[in-house]
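**Q** Here is a sequence with its predicted model. Questions after.
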Amino acid sequence: MVGDRRGALLPDVSVPGADLPVRAVLPATTEAVRSHGAAVLVAPPGSGKTSLLPLALADALEGTVVVAEPRRMATRAAATRLAALTGEPLGTRVGYAMRGERRGGKDLRVEVVTTGLLVRRLQQDPELPGVAAIVIDECHERHLDADLLLAFCADVRENLRDDLVIVATSATADTVRLSRVLGTDAPAPVITATATAFDVEVEWAPPPVAAPLLPGGRVDPRLLDHVAAVVERALTEDDGDVLVFVPGEAEIGGVTRRLAGHNVLPLFGRQSRSEQDRALAPSDERRVVVTTSVAESSLTVPGVRVVVDSGLSREPRTDQSRGLGALVTCRVSRSSAEQRAGRAGREAPGRVYRCWSRTDHARLEDHAAPEIAIADLAAFALDLAAWGAPGGDGLALLDAPPTPAMSAATTLLRSFGALDDGGRITERGRRMARFGVHPRLARALLDGTPRVGAARAREVVALLSDDAGGGAGDDLPARWRALRRGEDRGATDRWRREVERLGRGAPDDVARGGRALHRGDEVPDDLAAGIVVGLAYPDRIARARGTGSVSYQMSGGTGAALDARSPLRPATWLAVAVADRAPGRADARIRSAAPIDEATAREVAADLVETSDRIRWDDDRIVTRRVESLGAIVLNDVPLARPDPLLVQAAARDGLRRSGLSVLRWSQGALALRERLAFCHAHLGAPWPAVDDDALMAGLDDWLGPELAAVRDGRDLARIDVLSGLRRLLPWPAATRLDELAPERLRVPSGSQVRLTYDGAEPPVLAVKLQEVFGWTATPAVADGRVPVVLHLLSPARRPVAITSDLTSFWQQGYSQVRADLRGRYPRHPWPEDPLAAAPTARPTRRR
């Protein structure tokens, strides 16, 4: 190992930690990048890909090697480990950088950064001068920033710098897409390091009583009891440190309290640096480290021989329809379970206690969903637009972003003025992107500064950012005051660093244009917090549903509720910073908010305020109101003096569609005309119109327009003259032949005018007494002779005795039987032997 600046960085195998399985494939990896410019390195966790590969690349290439890690904790830990291997202080030739924190200067040979920070650097200068290689670590975790970074790096290498070396590392062998994305003419070579892993014995340790997730994704305390009991068992049965996986910080606290008699060290992302270092440093005292999925693959916790896995993880989910995001507790995937178990076998044989059954394990998903499939994509969409690839057009993304999520993201960005109508980034959008925070927070910083002052805008935005955290309560201004007082030193330090970072290079007048509701120095702190939150989340402005109610209506349309003991309960109006909705629940739970007033709500969510005339059919009547609303929140609702006749007509149409045509008064004449029109349409086609229910509903304006304009309630519908309306459908001039084509009545041989009965497409029916058609040999036909009439021949009592469409056949074959059956019963009516020669009559024979 060489200690001077120009010496080799990769230590020889005598240095502890330098002789790991990846070392055997380092020559092949450096040769691959020299010949192809890119490579994929597959190696299991703990095999040395994060600690040895960057040093080997730095020795082989001229320039800086930048290593991108998915998490801040992993970034700092990897840099510390790399510096220790070189035998030099951190910041000499190995350093790190993340948002608001950096170690090292211009002489760095290896710099470990967060993926998000490297995306920002690429946006500022895509050529990355002085950088020889980029290592994108833990690609298998499929974080959104890592997917974006991979696509940007591939684009830079193809179009700007073909000398830039890109190496993607993965703990799984699913590398086909990775290899294709990194390759130019051909897929990038894949180098696999095989590690002789120590055996890890699996103990299936399900709880004695099933402990399903509680409403809201909460973890049943009985499961935490069980996890703690399994840890106690492991401390008795096994040697070495115990690494415990639970889904989040609340569960870390719960298990830690249950193991109060042991040396328990929490490990999670929002701890102070010293607390994290303590958990990651070797110790002579036996430890129980309780952590989240942060320690699955990108961190090394020394001394671990036992893993206790709760089987749960917490993942981000976004409800695109409501604009709400949440961390959802869910079962781990099988691949994650294997990653966790592998932590027990890094240094020696170990054991994993899985707090679920072998049967449940078989039901687990193979892999967790990539973040691009489940996350809020607003920042992702802004980065793509800033890169010049709106929607990812032309970029080699591992997975295409889901259309609903991208549509929601671009709609939000347009509303903030960050994108134009074509999806291209605006100058305002570029300013937002440079802040390095979510677009919502960037918008709040830009537009909040002239309203509350630059310092307070930065402080509240820093509080809303991921690093600052939200504290235990839902009172955001109270949390702000606590941070100012420094009550939580670790959180206060992170918050102050973020405030400082946001202020670098940002003038006090970052927002121009737009009328401020208040002068910044006149706004109380609580209201200032509400203004900034409302600017970031205008769709979460909320108003109480009643005096003293904990139930609120948010402007985005979703209901929300405070905890019954919340100090915010007296507030009529809230600007909600964090709310999540459990599956199956109608209302969201408010996790963090600030009180505001109606005037502030109107000002910060001005784009959502609109006045509209609402004329609708409601409870069998037309209601006419003028409504002023802020999104889904109704501000004012008054009667409308002069409603628009067209809107009234539309409401009447809606009422008729809801109630159906049966609510109209159908006279016999209207019914008969409708059937005749239906008959003509069926047998003659155009121009005769269809008059079935669907057709009449679709063409209401054509035949009932004037009548509907006068409707005000259900009684008016029943008064409509349907016959007059149907006559408007008669096609002219063809309508002049209606009585010829589909006559209402037919003249029969007796001289009577007998009504025809129509039934849509069926042949019409002529019900007539048999004696009235004596001598009639030709069956009558309608529709220009196309459709024979069906004759219902009636007895003197007007009961059918024969049905026929062929009179000739009836006289020859059927009449004699009818005559034999009925002449005795009806002697006063003629029953001649030859009906064709008899005189037709409608009357009986007179008595002598």
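**A** Perfect, thanks for sending it.
**Q** Please make it C-alpha for all contacts and neighbour counts, starting now.
**A** OK.
**Q** Who are the contact partners of the closest residue to Arg286 other than its chain neighbours?
**A** Using C-alpha to C-alpha, 6 or more residues apart in numbering and skipping the chain neighbours, the partner closest in space to Arg286 is Asp241 (5.6 Å). Shown in contact with Asp241 (C-alpha atoms under 8 Å, 6 or more residues apart in numbering): 286-289, 303-306.
**Q** Show me the strands in the stretch 251-400 of the chain, by range?
**A** Taking DSSP state E, counting those that start in this stretch as the criterion, the stretch 251-400 of the chain carries its strands at 264-267, 288-291, 304-309, 312-319, 324-331, 350-354.
**Q** Mind putting those strands into JSON lines with mean neighbour count and distance to Ala38?
**A** Shown next, in JSON lines, are the strands of the stretch 251-400 of the chain (neighbours: other C-alpha atoms under 10 Å; distance: least, C-alpha to C-alpha, whole Å):
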{"stretch": "strand 264-267", "mean neighbour count": "21", "distance to Ala38": "34"}
{"stretch": "strand 288-291", "mean neighbour count": "24", "distance to Ala38": "34"}
{"stretch": "strand 304-309", "mean neighbour count": "26", "distance to Ala38": "34"}
{"stretch": "strand 312-319", "mean neighbour count": "18", "distance to Ala38": "31"}
{"stretch": "strand 324-331", "mean neighbour count": "18", "distance to Ala38": "35"}
{"stretch": "strand 350-354", "mean neighbour count": "25", "distance to Ala38": "36"}
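**Q** Check it against this one:
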Amino acid sequence: MKQPLPIDALQDGLVAACGRVRRLVLRAPTGSGKSTRIPQMLLDLNLVQGQIIVLQPRRIAARLLAARIAQEREVRLGGEVGYQIRFERVESAQTRIKFVTEALLLRQMASDPELKGVGAVVFDEFHERNLHSDVALALARRLQETHRPDLLIMAMSATLDTEAVAKWLGSAETLAADGRAYPVQIEYTHMPRNSTRPIWDAAAEQVRRVLREESEGDILVFMPGSYEIMRTIGAVRNLPESGGVDILPLYGELPPEEQDRAVKPSPGRKVIVATNVAETSLTIPGVRAVVDAGLARIARFDPHRGIDTLLVEPVSQASAEQRAGRAGRTGPGRCIRLWSQTDHEARPLREVPEIKRVDLSETILLLSSSGWGDAATFPWYEKPDDKALQRALTVLADLGAVDTQGKLTPIGRRMSVFPAHPRYARMLLAAGELDCVYEVCRIAGLAQGRDILFRKVDDRTENARDSVEQEDGSDFFPRLALLQQAIDLKFDADACDRFGVHGQAARQADQAARQFLRLAEGQGLPVSDRVADPAAIRRCLLLGFSDRLAVRLDAGT
């Protein structure tokens, strides 16, 4: 049964706009219902023919929004309404509304440039300006101009600069809807940036305040990652006031059933500790207070590693406002920020778009495989820096993916089907030939995140490591052995500490390794149980990171 939502009032305006143009830009506040109702309006009012694809920046939002619409329409998820995220596809030939993450749409457009059977592409939360959404929007506009004038393109968000997007699209109409927001009281705390106090302890202190001062309402705590989330949960559970309160994590790598527990209504009071997956799109009923650490893991190109890395950084003012708004969905709320007002005013208004801060190699490779040979002439929504484009082309040339003229090579075409950085794609292809796929997948997983080893350890820990490590002069082989040790210990924090292993980092490395293994198996690469030749593993590493090769001139340094 559908409940009335503010976006419902936009129905007549949407019908009229679709009758005039096929490019729309919508700004609607968080909680207005745009993510669930707009796709249904397009379908029920026959405004498009064919499938309606809705892009979501996050996997958890794609899955939960599809489930919500299926529930509203009283249909089976995977029938009329479905979704596709990495390694998970829930749809059928009857699916008319399909939620996908942006990278998947980009790959669909590479394999099917005319998007046969698709009537509309809706870019939800476009203000986040992910690299894949920027490129997909440019490809969709180009497709509409050249072959598919019937294709409906729609960009929408709660904080979108509608005029800028409409101007770039050309011949676009803008729409706006009201929201249903209650006032939220903002409170700042003074926590110096150089403070040594753990952020989870500071957050737990504010949760304690809310539990003491407010007799009802759930609490949403924002943390940058899963490690900080679990430490926060531990700190909150130790509070005397937490008795009878459900304390739940919410982040992208959680199993679906645990994600559902966090977002579904509960008879008791809840404290949900989440990453920025709870910042937009998702509705968590009952939240009346937000405790915000003001941090997020942001992807940036690391010139020393030659790949993107996730850095913990302060969020922008716009993100902080989105987070605060979560407390005002069902009634007046409060938001406690773990930083000062002076610090807040010094923060950037918005995040820097991904296209200005991440590596472009995978995107350029995908465009090349789609027939777009010269990235400099691509109709970018916002053109990347020339230096970043040249760096990406240099990496692809080093990997053998493009020739001296920048044209795709046969090995480059094989690499382009892997939804992974070209370095890892090259490593996996080599591993398939050298019979070491399993080990290379684990090394790729280790390279994805933070180091699993603590840097400073005592002699006892060093001796424990020595009993496990295989010394051969490589950084990776000891880590492979210690990763297996952490797996055997089920990532127990105390047990891993005895070996100087960061249990949560090891868990994340194992999860990434499993994803790479599924990628390899999906592409038909042979996975053997035999112990691989160390020389073969080193060769795969060199093929993926040949430009990172160095010679130590002084063994004492």
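**A** Received the coordinates, thanks. Keep in mind it's a predicted model, so treat the numbers as computed, not measured.
**Q** sorry, back to before: can you redo the strands of the stretch 251-400 of structure 1 as JSON lines with distance to Asp147 of structure 1?
**A** JSON lines is the format used below for these (distance: least, C-alpha to C-alpha, whole Å):
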{"stretch": "strand 264-267", "distance to Asp147 of structure 1": "26"}
{"stretch": "strand 288-291", "distance to Asp147 of structure 1": "25"}
{"stretch": "strand 304-309", "distance to Asp147 of structure 1": "28"}
{"stretch": "strand 312-319", "distance to Asp147 of structure 1": "16"}
{"stretch": "strand 324-331", "distance to Asp147 of structure 1": "20"}
{"stretch": "strand 350-354", "distance to Asp147 of structure 1": "31"}
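**Q** that older thread, ok, the residue nearest to Arg286 of structure 1 to Asp284 of structure 1 distance?
**A** Computed as C-alpha to C-alpha, to the nearest Å, the Asp241 of structure 1 to Asp284 of structure 1 distance reads 10 Å.
**Q** that older thread, can you check which of the strands of the stretch 251-400 of structure 1 gets nearest to Arg93 of structure 1?
**A** Closest approach to Arg93 of structure 1 among the strands of the stretch 251-400 of structure 1 is made by strand 264-267 (27.7 Å; C-alpha to C-alpha).
**Q** how big is the offset of that closest one relative to structure 2?
**A** When structure 2 is overlaid, strand 264-267 of structure 1 sits 1.2 Å from its aligned residues on average, using mean C-alpha distance after the TM-score superposition for structure 1.
**Q** In structure 2, point out the residues matching that strand.
**A** Aligned by TM-score structural alignment, strand 264-267 of structure 1 corresponds to residues 247-250 of structure 2.
**Q** hmm, who's touching that stretch?
**A** For stretch 247-250 of structure 2, the external contacting residues (C-alpha under 8 Å, 6+ apart) are 229-230, 233, 236-237, 258-259, 261-262, 270-275, 277-278.
**Q** same thing but 10 Å
**A** Stretch 247-250 of structure 2 is contacted from outside by 60, 219-223, 225-226, 229-230, 232-234, 236-237, 258-263, 269-278, using C-alpha atoms under 10 Å, 6 or more residues apart in numbering.
**Q** coming back round to it: would you list the contacts of Asp241 of structure 1 in JSON lines and tack on distance to Gln339 of structure 1?
**A** Listed next are the contacts of Asp241 of structure 1 as JSON lines, based on distance: C-alpha to C-alpha, whole Å:
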{"residue": "Arg286", "distance to Gln339 of structure 1": "23"}
{"residue": "Arg287", "distance to Gln339 of structure 1": "21"}
{"residue": "Val288", "distance to Gln339 of structure 1": "18"}
{"residue": "Val289", "distance to Gln339 of structure 1": "16"}
{"residue": "Gly303", "distance to Gln339 of structure 1": "17"}
{"residue": "Val304", "distance to Gln339 of structure 1": "14"}
{"residue": "Arg305", "distance to Gln339 of structure 1": "14"}
{"residue": "Val306", "distance to Gln339 of structure 1": "13"}
